[in-house]
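Student: no sequence on this one, just coordinates:
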């Protein structure tokens, strides 16, 4: 059984700016990864499922991208890896719908209003007292009353 808890974050102004920048960076990475896979499919004119770059290859390319993109190093590495896994999951869902003869929805590019969360899958976060400590962001006040 898995449990989840919801807490309201109460970031200060500086943390709000950092959180927004993190979301923007993740959204841009998502859209770039999606564009890369879409371009490969158009160039090869072969079934997309057999020709695109794998999520593992995209994750291995992140350190090189961090050298050329000034915003990527400001975000925790596992958060960036999770963004690439989201792209992979959206394509898997697309092909699952095709296989089951359901109406498929090709993965969409995410606008500002359609990308509103990021995930720390394993490390980079900790709850200390009444604060949530996020790597590269800082200690954010938590409101336990919802």
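Tutor: It's in. All of these numbers come straight from a predicted model, not from anything done at the bench.
Student: rest of the way, CA atoms for contacts and neighbours
Tutor: Fine.
Student: Which residue is the nearest non-sequential neighbour of the spatially most central residue of the chain?
Tutor: Central residue of the chain (C-alpha atoms, centre = their mean): residue 83, 2.3 Å from the mean position. Distances taken as C-alpha to C-alpha, 6 or more residues apart in numbering put residue 30 closest to residue 83, at 6.0 Å, once the chain neighbours are dropped.
Student: Below is an additional structure, to be compared with the one above:
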């Protein structure tokens, strides 16, 4: 795997769309986290699959969710699942005697949720130094390197200053990886 990071320059309306997507994703993350916490306390089992199965109904109930690509919403459920998996792994390690903090999963504030991930589709890298994102459109990108390999994920990230970046993760052939390292 190899990761490329490029600066993007969205227009004002695109920044508004991406901020809206971030806020909605954060609210969804917090709602899924709340559902998991309630399930833990009541002894029920809520896992990634059950939360992912609820997403189509959620899109019907809340029309604003239609402004986010479906795979980006599924990634929110995946983040919550990873958070709990990591928490339970750390609890298990602590019981074995390792000196680590377990750190129960926390709700995310506006400043703590800064990225949206497209996993398989919903994006296209254009030849003219632009990137096309579903529900957002064509965004200018400063592509200072050529991307080699099969694209696996693409993340849009807002930094603390308000600049935007795209992170592209690619799978490179084993031959190229071994010859380089």
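Tutor: Structure's in. What do you need? Keep in mind that what you see is a predicted model, and the values were worked out from it rather than measured.
Student: sec struct for residue 37 of structure 2, please.
Tutor: Assigned state for residue 37 of structure 2: helix (three-state reduction, DSSP: H, G, I helix; E, B strand; the rest coil).
Student: burial measure for it, as a count.
Tutor: Using other C-alpha atoms under 10 Å, the number of residues around residue 37 of structure 2 comes to 16.
Student: quick one: it from residue 45 of structure 2, how far?
Tutor: 10 Å (C-alpha to C-alpha, to the nearest Å).
Student: Residue 131 of structure 2 now?
Tutor: According to C-alpha to C-alpha, residue 131 of structure 2 stands 40 Å off from residue 45 of structure 2.
Student: neighbour-wise, which of the two wins?
Tutor: Using other C-alpha under 10 Å, the more surrounded residue of residue 131 of structure 2 and residue 45 is residue 131, with 19 against 10.
Student: Quick check: the gap between the more buried one and residue 166 of structure 2.
Tutor: For residue 131 of structure 2 relative to residue 166 of structure 2 (C-alpha to C-alpha), the value is 9 Å.
Student: Same question for residue 123 of structure 2.
Tutor: 11 Å.
Student: Now the common contact residues for the two.
Tutor: Both residue 123 of structure 2 and residue 166 are contacted by residue 154, under the criterion C-alpha atoms under 8 Å, 6 or more residues apart in numbering.
Student: Looking at those two, which one has more neighbours?
Tutor: The neighbour count for residue 123 of structure 2 versus residue 166, taken as other C-alpha under 10 Å, is higher for residue 166 (22 against 19).
Student: SS state for the more buried one?
Tutor: Note that with three-state DSSP, the state of residue 166 of structure 2 is strand.
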